[in-house]
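[1] Quick one, what's the 3D model for this:
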Amino acid sequence: MSLTMDKSHHAKLRAPTEDGGILLWPESAHWGSLAEANRFAVTRKAARVLGFSWYELAARARQEMLAAARRWTGRYRSVEFSETGSAHGLPPIYMTGHQPELFHPGVWLKNAVLHGAAQAGSAIAIHMIVDSDVLKGLAVSVPSGAPEQPRMSYIPLDEGPCGWPYEERPVINREVFGTFDLAVSREIRGLVPDPLVGKFWPIVRESLDVSPRLAHAIAVARHRQEERWGWQTLEVPQSWLCRLPSFLVLAAHIWSEAPRFLALHNRAVDAYRRAHRLRSRSHPFPHLIETDGWIEVPFWTWSLDMPYRQRLFARHSGNCVEISDLAHWWGCIPDARLNDPEWLADWAADLEKNGRRIRGRAVVTTLWARCFLSDFFIHGLGGAKYDQVTDAIIRDFLGIDPPVYATATATVLLPVWRPAVDEADERAIRVQLRDLEFHPEKHISLGELPRDAQRLVEKLIEEKWRWINTAVTPENAADRYRRIREINRALQPFVENERQRLLQLLDETQQKLKVKQILAARDWAFCLYPEDQLMRFYASAIQDIAG
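    Below is the predicted model of the structure:
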């Protein structure tokens, strides 16, 4: 059966082009009612996961997550959230999540509106630190130089290997990491004299006492910064959530039904590619594969002595479900224990003690967060687009309507001078240069030419128009084309001054565009911006959300 997807909604998801522009979809005025509808649906659906009703597993998952979030957050800031539940016995929970990076201010908007929406909806706000993703690079791009001639610099955060999951990567060179703020401030001072990094990085250094992991220290410091601004949220690493008994029940459910999950997953991926006319086999996700009876499942695994993510495979054999990376590790869960959360938790804890990690990949992470952990999830642009696949899997695998989610992003530019130019200016100049080549007669001022040159130009133009007005026939087509081209070339010396002016203007415009490309980028790290600019921007967004 073919699955189709409607991409009309996602066509509206575009990053704002103007400075200070915000995208919230659906409009934030509807978020409270959507969250209430999502929460009500939890109590109504008959879907089951290994013998647990959706409601039972969601209730347990939320209790476990709240306890974990309070433990994590309580390590470095006060936690003052009510335990009071809703009419359904579950506390209303709003969530978002992101990798623990120095992301741009548009990503940070998710946390700001999470706080504002939770305040408006009397909900608990939780940010999930997606620390099972890998550290792809150790250098942060920073604009430097003067506004008229900016350049790109790359400031290292640390030394050593990349490619490790965030949760495993410690700070290796504390001197490099500890002086990152000084190096950044030196580079950017010609553009932004007082970036947030000067106040923020001391908090990062202090946060190494909470966790020696590079990314965790950044995430903890960012959350502390949010506390200074009055944002009331909890945080919890994804790695902690993947150890919860409730999560392991869902994982075991997927492993035990690996062939069905593979088929539904790949069908959803194919539908997404058709809808968006994608040929790449890696977008939005690669297909899950089958090899020698082993079925790939959407989880990562690795070990402490080899902290590079490997794909996880599952198969049913005898009276147990086997899981393996097909290279270094194998495990087995008896069928009788698949729906036993406590046994699964003990089993996973033993794996953790021995350095073995099992973590959900993107599809599982968002499915888990949206369907079981929260009443309302706030995505960024990428997650919102890819969750078309997740929606299809939720419908087909869990047998429920996917909960509605929101999308939030923004464009915030550095407070620097930028040239008033855009790509349309370059295109206009190129059109004029092309017009000089093919219609030079339009640009020649006959009255400014010497008499002999004037007569020659008039003669050439007259002949050109005679050829243009001559009907094209098979017999004259080649001669007509050749002669018009020869006349255009003959007229070029008379427009050479204009050509040189336009070429100089084109060069100047291209240089300005290069300057603007640097200074008007929206993806600079949030710590490069002045604190007061960020505070004003987020305070306004929160006020609009909270009413």
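[2] Only C-alpha atoms from now on, for both contacts and neighbour counts.
    Fine.
[3] and residue 284, that's in a strand?
    No - according to DSSP: H, G, I helix; E, B strand; the rest coil, the state of residue 284 is coil, so it is not within a strand.
[4] okay, now it: neighbour count?
    Around residue 284 sit 18 other residues, with neighbours defined as other CA atoms under 10 Å.
[5] from what I can see it touches residue 388, true?
    No - using CA atoms under 8 Å, residue 284 and residue 388 do not qualify as a contacting pair, with a distance of 9.8 Å.
[6] Next, the structure of the following sequence, for comparison with the previous one:
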Amino acid sequence: MRRTHAIPCGNGEALIEPPFDEWEGLVRRTAAAAAVWDVEVGGMPLSALRSDARADALRLAGETCRRLGIAFEVRDSSAPIVMTGHQPELFHPGVWSKHFAIQKFADQHEATPLDLVVDSDRCGRVSLRVPCVRERVRRHDVVLADGGDACYGCVPAPSPEAIERFANEALACAKTLPGDGPYERVQRFVGCLNDAVPRSRTIAEAVVVARRSYETPAVSRYGEVFVTDQAAASSFLRFAAHLVRDAQRFTTVFNDEVRAYRARRRVRSAAHPFPELSVAGGIAEVPLWVLVGGVRRRVAFEQATGSIHVEDHGVIEAGVDDVSVVRALEASGLRILPRAVALTMFERLCVADLFVHGVGGSRYEFITDRVIERWLGVAAPPYAVVSLTMRLPVGSASAIDERIAELRRTLHVAKHNPDKLLDMALADPGERARADAYVQEKRDLIARASEPGADKRAVGQAIRAVNARLEAAIRPFVAAVEEKIQRLECERGAHEALSDRECSFPLFDPLDVMDAVG
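    Modelled structure (predicted):
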């Protein structure tokens, strides 16, 4: 079992696992294994389906990049494919770093780099995470679009009015940050977004085109493949048909592995890491979506009747073999989309020679590996993990933490041994003289407590009374220490907001991220 990967802690620290110089060996291993995969999927050997899927991916990347005006260096069709992917968000540099990693590998090994745009996921809010320093420092999410339950690929590109609102709010926040860099970079990204919208049909395309334009200084040339386009290709429909036709066995394998994962890690949540696929009355849920009115609906298959059941839509008569199911899916006119596990399996098995995950995406790949091995009887292709922590340059929080800890120790001493703080707490000679008298009285009481026959209870009460007088004498000092702690905690909160790892990529220089991954 692979170990769990941890997010890098240090600013500018990258995670590349396995090390970059091992990737070429992984690529070769996958290509050699895939060449002899003879298990039938979608009515043909998996190796043949893989050839078709790779051709579809390269064709779609070329068509999409030409239409959107994105630089893409098309290599020979036999070149290795190294791939990564994410939702079309204004994500943080940790996600962004994967794109530069696949470009670096492609440049060094004449491979084809592809970015999978997961525009099949629920859109929700697309927003820029940016700190804002006004009355106080806070994290702020500037919303570019809110697609609700619709998938990214069904949400139209933002209007000029929406971009203007986004720009005004984002720039107002960026202007409050230290230095000119964040403001100038956000301003440049807004310009890229304005240029992107006229050639973009959806929010997904607008974000991708703007990001690629923003990356221009780094000379990125990887292709873009949108899941909603890929899912309409014949190679994916064949894979989807096999999932549907073999739904009962796939569901059994998948649910077994999810339950085993939970048992090993003592997970109680029924939703973690994935909900189990439902099986009832001979109808088995399939890890696919069907778009109905732009909203994703669940799919299930009834083996006995060869019927595909679509949530809130109805039933499609499909048959019980892969070819019949493919024809039924094509004839239905419905848009079929993969859910998370089906998408990862398809890309790793049928397209990529090496798929590059982030830390989050890699967490559950042990389940995917086991499902591939048990369901299809082939060894799961290896994958890599890349991430990065990059923060705005606002200094270190460690000095603040150390100072707070020191002041808390001072409060502890003030409560239990206030006499040890008189040099710091009392500058007035009269107040110091009275406090010194209390200290002497305390010493005398301590000495008396050790005498034979001493009433220790009474002496203890007297010592506590002296401590109370000493504590009262240094109360203004204690109040000042508490005020300092409160002020430092506010400063630490401000620092955490300013140095939030989740800040969006338009706050950062693409060249810095590219350099961080090698």
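[7] Could you get me the TM-score between them?
    Once the chains are overlaid, their TM-score stands at 0.87 when taken by TM-score structural alignment, normalised by the length of structure 2; 504 aligned residues with a CA RMSD of 3.2 Å.
[8] Quick check, central residue of structure 1?
    The C-alpha lying nearest the average C-alpha coordinate of structure 1 belongs to residue 382 (CA atoms, centre = their mean; 4.4 Å).
[9] Check which helix or strand that one maps to.
    With elements taken from DSSP states H and E, the one containing residue 382 of structure 1 is helix 381-393.
[10] on average, how far is that helix from the matching bit in structure 2?
    Taken against structure 2, helix 381-393 of structure 1 registers an average deviation of 1.2 Å after superposition, with mean CA distance after the TM-score superposition for structure 1.
[11] I'd like the next helix or strand past that helix.
    Scanning the chain past helix 381-393 of structure 1 towards its C-terminal end, the next helix or strand to appear is strand 405-411 (assignment: DSSP H and E).
[12] By how much does whichever helix or strand comes after that following strand deviate from structure 2 on average?
    Past strand 405-411 of structure 1, heading to the C-terminal end, the next element that is a helix or strand (DSSP H and E) is helix 423-438. In this overlay with structure 2, the average offset of helix 423-438 of structure 1 from its partner residues is 4.1 Å by mean CA distance after the TM-score superposition for structure 1.
[13] which residues are contacting helix 423-438 of structure 1?
    With CA atoms under 8 Å, 6 or more residues apart in numbering as the test, helix 423-438 of structure 1 has contacts from 442-443, 485, 488-489, 492, 495, 499, 502, 505-506, 509-510, 513.
[14] Now, of the residues you listed, which are buried?
    Buried positions within the contacts of helix 423-438 of structure 1, assessed by neighbour count (16 or more other CA atoms under 10 Å), are 488, 492, 495, 499, 502, 506, 509-510, 513.
[15] measure the alignment partner in structure 2 of residue 263 of structure 1 to residue 319 of structure 2 for me?
    For residue 263 of structure 1, the aligned residue in structure 2 is residue 252 (criterion: TM-score structural alignment). Here the criterion is CA to CA, to the nearest Å. By it, residue 252 of structure 2 lies 21 Å from residue 319 of structure 2.
[16] returning to what we had before: for the contacts of helix 423-438 of structure 1, could you give me a markdown table that also reports secondary structure?
    As requested, the contacts of helix 423-438 of structure 1 are arranged in a markdown table below (three-state DSSP):
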| residue | secondary structure |
| --- | --- |
| 442 | helix |
| 443 | helix |
| 485 | helix |
| 488 | helix |
| 489 | helix |
| 492 | helix |
| 495 | helix |
| 499 | helix |
| 502 | helix |
| 505 | helix |
| 506 | helix |
| 509 | helix |
| 510 | helix |
| 513 | helix |
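[17] can you put those residues in JSON lines and add distance to residue 109 of structure 1?
    Rendered in JSON lines, the data for the contacts of helix 423-438 of structure 1 read as follows (distance: CA to CA, whole Å):
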{"residue": "442", "distance to residue 109 of structure 1": "52"}
{"residue": "443", "distance to residue 109 of structure 1": "51"}
{"residue": "485", "distance to residue 109 of structure 1": "57"}
{"residue": "488", "distance to residue 109 of structure 1": "56"}
{"residue": "489", "distance to residue 109 of structure 1": "57"}
{"residue": "492", "distance to residue 109 of structure 1": "55"}
{"residue": "495", "distance to residue 109 of structure 1": "53"}
{"residue": "499", "distance to residue 109 of structure 1": "47"}
{"residue": "502", "distance to residue 109 of structure 1": "43"}
{"residue": "505", "distance to residue 109 of structure 1": "39"}
{"residue": "506", "distance to residue 109 of structure 1": "37"}
{"residue": "509", "distance to residue 109 of structure 1": "33"}
{"residue": "510", "distance to residue 109 of structure 1": "32"}
{"residue": "513", "distance to residue 109 of structure 1": "28"}
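[18] Out of those, which is nearest to residue 259 of structure 1?
    Comparing the contacts of helix 423-438 of structure 1 against residue 259 of structure 1 with CA to CA places residue 513 closest, at 51.8 Å.
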